[in-house]
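> Predicted model follows, preceded by the sequence.
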Amino acid sequence: MPASTAQDAPPGHDIATALAAVRARIAAAAHRAGRDPADITLVAVSKFHPRESVVAALRAGQATFGENRVQEAAEKFPPLRAQWPGLRLNIIGGLQTNKALEAVRIADMIESLDRPALCDAIARAADRVGRMPQLLVQVNTGDETQKSGVAVEEADAFITAAMTRFGDAVTGLMCIPPVDQDPMPHFRTLAAMAARHGLGVISMGMSADFELAIAAGATHVRVGSAIFGPRPAHRA
């Protein structure tokens, strides 16, 4: 596919160039960790960025995108699938139960399964829509009251229950470490928890720390600003 052009990207920021730089950093981090860069999926976090920026990334070869808000994702991504059938959409933000139906309808992966009520809503939605996206359990490794995710002390039981209920649809775990702490212990906690449950997907690491996450075993890294530039002012 052709490279992105200047008019596709926000002024002063070339998305294709930024993507190439992030991919190079992922490859270097993987090699330092003795890993194959091909085993690491880059999730381009496009929340609050316009559809034109997503198109620029698609033209530069990016396939997997992350969105926090279901409504925003529903407006951006379904119209793009006809032209880019390899596009994959991950819902990465805390998911309200009343948004579960639309999330199940449009997402390839939901990274924020974290409570029984959401399990119920997703199960009902999957029955209604006739499809089930991949599911990641979000673990609140810092036990932060303001953050989504199942508490660490409850995580093993919740993961087991989710795997029993949803089977192979539960493919892994996700975490967002506290911003004011060293992320490495949190990454190691999540990787160890995934290993205990035999789960292969470990989604952790963002623009500021994805190289550390790769060293700790991340299979998916969620990178936004390093690809798309500063987030536009959010309009409610």
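Now that the structure is in, tell me what you want to look at.

> Could you use CA atoms for every contact and neighbour count after this?
OK.

> measure the nearest residue to residue 102 once chain neighbours are set aside to residue 98 for me?
Residue nearest to residue 102 in three dimensions, not counting chain neighbours: residue 70, with 7.0 Å by CA to CA, 6 or more residues apart in numbering. Applying CA to CA, to the nearest Å, the value for residue 70 to residue 98 is 10 Å.

> Look at the two and report which has more neighbours.
residue 70 (24 against 11; other CA atoms under 10 Å).

> what about versus this one:
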Amino acid sequence: MTVPALQETRDRIAHAAKIARRKPAEVSLVAISKTHPAERIRSLLDAGHRLFGENRVQEAQEKWPALRDAFPDAQLHLVGQLQSNKADDAVAMFDAIHSLDRPGLVTALAKAMDKAGRRVPCFVQVNIGAEEQKGGCPIADTPALLAAARDAGIDIAGLMCVPPFDVEAAPYFALLAKIAADNGVSGLSMGMSGDFETAIMLGATHVRVGSALFGARG
């Protein structure tokens, strides 16, 4: 990773925000560091970036304790699917979770947060393209899952989606924004390296960018 890649991504975010008549500060850049070694992550940390995303609890446990010792203000988000039996570990490791997608996980996370005495904000992941192979709550079940999470004392940070691959993402981002508005949710975790500018124009508050920052996966 080179510092220019980080600056270029920030510039692209700022440009998209300007077109959408938004402030760049309204968009959080989550640097997706999954599969990349600690030394590549450290180059972004050295450049001043502090918000990162990992896909797997175990991988984060292997890489991040030492990085956090060196950079205690770093923030780490879980962006991948979470098994209920990993809820305790996720609550201990992450500052936000983007993949709350089913009632069983609500129960597991609420229990883990109560045990840890720590509240971790969660995005409800919506299966926006109704794809069987993808995680995420069905659109029709999203209001009930949001209600269950709130009833369990989980702080709802927003909604998250991964649109179908290789099709125009804009309609899916617009749909997620509508679902969020209909349910009184403000955060929108949507947009990756290939489409984050579109996501920003449609209201994204968190964009999850990996390859544009790190290059190909390690």
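Thanks, I have the structure now. What you see is a predicted model, and the numbers here were worked out from it, not measured in a lab.

> got the contact list for the residue nearest to residue 102 of structure 1?
91, 99, 102-103 (CA atoms under 8 Å, 6 or more residues apart in numbering).

> now with 10 Å?
76, 90-96, 99-104, 106-107 (CA atoms under 10 Å, 6 or more residues apart in numbering).

> before we move on, what about residue 66 of structure 2?
Counted by CA under 10 Å, 6+ apart, residue 66 of structure 2 has contacts 38, 72.

> which position in structure 1 aligns with it?
Under the alignment (TM-score structural alignment), residue 66 of structure 2 pairs with residue 79 of structure 1.

> Surely that match is within a helix?
Yes - under DSSP: H, G, I helix; E, B strand; the rest coil, residue 79 of structure 1 sits within a helix.

> Quickly note the distance from it to residue 89 of structure 1.
In terms of CA to CA, residue 79 of structure 1 sits 12 Å off from residue 89 of structure 1.

> do the same with residue 115 of structure 1
Residue 115 of structure 1 is 22 Å from residue 89 of structure 1, by CA to CA.

> And those two? Which one has more around it.
Taking neighbours as other CA under 10 Å, residue 115 of structure 1 and residue 89 compare with residue 89 leading, 24 against 18.

> The more buried one touches residue 72, doesn't it?
No - using CA atoms under 10 Å, residue 89 of structure 1 is not in contact with residue 72; the gap is 11.9 Å.

> elements contacting the helix of greatest length in structure 1?
When structure 1 is parsed with DSSP state H, its longest helix is helix 15-32. If contacts are counted by 3 or more CA pairs under 10 Å, 6 or more residues apart in numbering; DSSP states H and E, helix 15-32 of structure 1 sits against strand 41-45, helix 51-59, helix 210-216, strand 220-223, helix 225-228.

> Quick one: the strands in structure 1, in order.
41-45, 64-67, 88-91, 109-113, 134-140, 150-151, 170-174, 201-203, 220-223 (DSSP state E).

> I'd like the ones you listed as CSV, with distance to residue 17 of structure 1 appended.
As requested, the strands of structure 1 are arranged in CSV below (distance: least, CA to CA, whole Å):
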stretch, distance to residue 17 of structure 1
strand 41-45, 14
strand 64-67, 17
strand 88-91, 21
strand 109-113, 27
strand 134-140, 30
strand 150-151, 37
strand 170-174, 28
strand 201-203, 24
strand 220-223, 14
